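>>> next comes the sequence, and after it the predicted model I'd like to discuss.
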Amino acid sequence: MDILKFNFLSVVLITILHQGHGQVQLNTNGAITAVLGNNTYQLTCTHSGLTESQIQLLSLKLVKDGVHLVVIPPFSFSGANVTVNATMSSRMSVVRFTANNPTTTVTFQFTKCGDEGTYTWVGFYYDPTSGASQVSQTQDITVKALPGFEPVDSVLSYTPNTNIAVGDKVTFTCSGDVGNNPVGVLAWFYFREGEVTPVDESSNAVSTAPQVSRKCSRSRSSTLELTLTRDMYNMVVRCTVQQDRRTSDGEGHVQKSIIDVMCK
């Protein structure tokens, strides 16, 4: 009877340990869209399903493109400190998990183009059934460039630009940086003398496909042809960038950014 009871308890124990191994997880704060430039963002990783003794032996790594960005040793390693890749240490800080807090937070103090990509969190722990084990979770970062961030000269010109008379056709050309994620569009407006409400001519313009201007951003050119009338005397023509943006609650709105001076 004692042998049967021992065998039964052994089977139950092994089953429980095996199930515990299958429940070990790493969870992140999901896909991140970071804004290029002097803007911060955070990656978080929360472990679950580990016993207290397993947490003491847990080590964690953050890896991108095969490069270890962050290495967090187990608590049991006396004197072992969190290691941050030398190329990232000036703009990255790490708050590691503790016995009472399962979340590790990595904060980027400045966003660069090269931050875009897939990051992998890898946890190493000891399982009584399987021995040395690991679990992983990926996290994607998208870098958003706002219009005008990249140092691409904006140009607004028109031809002919002398001896213009009523009835003449004038071609306006605009080009400049329109950002990325999403790529912005160029919009056209003109203001008649003494009026504050512009006439929107965007639908009559012809724009090129977005071109790579820098690693993170795109540039575009657009042309607009207007036939001059008497009420266009001393008008002001404006070319702007319009880039759709999303707020945290999902509502959409448009950011407008003038990329060139007004042209009379």
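Perfect, I can see it now. Numbering: from 1, shown residues only.

>>> drop to CA atoms for contacts and neighbour counts, all remaining ones
OK.

>>> for the helix or strand containing residue 221, give me every contacting residue.
Secondary structure assigned from DSSP states H and E places residue 221 in strand 218-227. For strand 218-227, the external contacting residues (C-alpha atoms under 8 Å, 6 or more residues apart in numbering) are 152, 166-180, 183, 185-186, 188, 201, 204-213.

>>> just the buried ones from these?
Among the contacts of strand 218-227, those classed as buried by 16 or more other C-alpha atoms under 10 Å are 152, 170, 172-180, 183, 185-186, 188, 201, 205, 207, 210, 213.

>>> in strands, which of those appear?
Cross-referencing those against strands under DSSP state E gives 170, 172-179, 185-186, 188, 207.

>>> farthest pair within the residues you listed?
Spanning the widest gap among those are 170 and 179, at 28.0 Å by C-alpha to C-alpha.

>>> now for the following helix or strand past the strand holding residue 221, which elements pack on it?
Proceeding N to C from strand 218-227, the next assigned helix or strand is strand 236-246, under DSSP H and E. Contact analysis of strand 236-246 by 3 or more C-alpha pairs under 8 Å, 6 or more residues apart in numbering; DSSP states H and E lists strand 169-179, strand 185-191, strand 252-258 as its packing neighbours.

>>> another structure for you, compare them:
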Amino acid sequence: MEYSKTLIFSLVICVFIINGIESITVQIQATPSEGILGQTSLQLKCSYTTVTEYVTGVNIQTKINGQFKNIATFNTPSVPFNATLTTDGNYLTNRVTLTNPTSSSTDSALIQFSQIACEDENEYMCEVAYAGSGGSTSASSGVETITVKGNPELPDSVPSYVPSAGIEEGNNVVFTCTGNVGKPQGKFRWVRYRYDSNDDTQETPYESETTTAVQMPGTCTFNGTSQLTLKMEQLDNNAVVRCQVVYQDVPQEKLYHQTQGINVYYSVRNVQVTKFPPIHHLLKEQDP
């Protein structure tokens, strides 16, 4: 007996067997396809539809060391066993719920995530084992990708600055800000607030200062560091300097720390001397 199989890859792969025109459709989908680190719900669903084939089992796979390996095994109603994680899937323990298909012809196997971790960012496939006119075989889905994001946090502390005291007009002061800027990597922006000669507040943003980031050990989020150098002026006396997180190009309204008013010493200007009372001649006090 001669068989002809056509594999169409995207998220769907169809297998057509000319003898009897048997077909099976398999697809995998993550909803949503982006997970947020922590207590976040995400569902990975392997669906299949058959005409005459009898499905005997389902495996969901992920790429490990460059190869797709089974992480969860599911059974159809004809096999009365619970779905289980494989050895390669043990990293999912206590973070997922597995649900078996309820039909051997049209149904789905589910991995329901209750907590997202960095290692969940990966490629996934689904393999369906079935019995057809040619005996036992399997069909696979295309590849689905899950990406993982991590929300940024407040900067670690109020921006530090050097020198921290005795600042004089004309001094260069270096401000430093550090903290978790999330995943994908965010950045810090700086804003200086000071009063002009009319006691109106001036706001000066500094958007182009570099944020250097490194991935934090044990996580996939980034710890950022940014510095701002300002040459202090008279108007910087009592100025406030703010460090704010920008994540995915959006300034995060509540994620900032700022300094207290900065003392800046400056020379006296426009000195005027007056005499009171305006007497042109002063009498020398007589000795008693």
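Looks like it came in fine. Because the structure is predicted, anything quoted here is derived from the model rather than measured.

>>> hang on, the earlier thing: and of the helices and strands packed on strand 236-246 of the first structure, who's closest to residue 87 of the first structure?
With distances scored as C-alpha to C-alpha, the stretch of those nearest to residue 87 of the first structure is strand 169-179 (26.0 Å).

>>> okay, and that closest one goes to which residues in the second structure?
On the second structure, the counterpart of strand 169-179 of the first structure by TM-score structural alignment is residues 172-182.

>>> ok, now which ones touch the alignment partner in the first structure of residue 37 of the second structure?
Applying TM-score structural alignment, one finds that residue 37 of the second structure aligns to residue 36 in the first structure. By C-alpha under 8 Å, 6+ apart, the contact list for residue 36 of the first structure reads 110-113, 143-146.

>>> how about the residues you listed in TSV, adding neighbour count and secondary structure?
Compiled in TSV, those are given as follows (neighbours: other C-alpha atoms under 10 Å; DSSP: H, G, I helix; E, B strand; the rest coil):
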residue	neighbour count	secondary structure
110	17	coil
111	20	strand
112	19	coil
113	18	helix
143	22	strand
144	22	strand
145	27	strand
146	26	coil
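
>>> ok, the residues you listed in the second structure: which stay?
Retained in the second structure by both residues aligned by TM-score structural alignment, their matches' C-alpha atoms under 8 Å are the following of the contacts of residue 36 of the first structure: 110-113, 143-146.

>>> ok, longest helix in the first structure?
With secondary structure taken from DSSP state H, the first structure has its longest helix at helix 2-23.

>>> nearest residue to residue 14 of the first structure other than its sequence neighbours?
Leaving aside its chain neighbours, residue 14 of the first structure sits nearest to residue 129 (7.3 Å; criterion: C-alpha to C-alpha, 6 or more residues apart in numbering).

>>> show me the contacts for that neighbour.
Counting by C-alpha under 8 Å, 6+ apart, residue 129 of the first structure touches 14, 17-18.

>>> what does residue 124 of the first structure correspond to in the second structure?
In the second structure, residue 124 of the first structure lands on residue 129 (TM-score structural alignment).

>>> with adjacent residues omitted, what lies nearest to its match?
Take residue 129 of the second structure and drop its neighbours on the chain: the residue closest to it by C-alpha to C-alpha, 6+ apart is residue 138, 4.2 Å away.

>>> tally of neighbours for that neighbour?
Residue 138 of the second structure has 16 neighbours, counted by other C-alpha atoms under 10 Å.

>>> aligned partner of it in the first structure?
With TM-score structural alignment as the matching criterion, the partner of residue 138 of the second structure in the first structure is residue 134.
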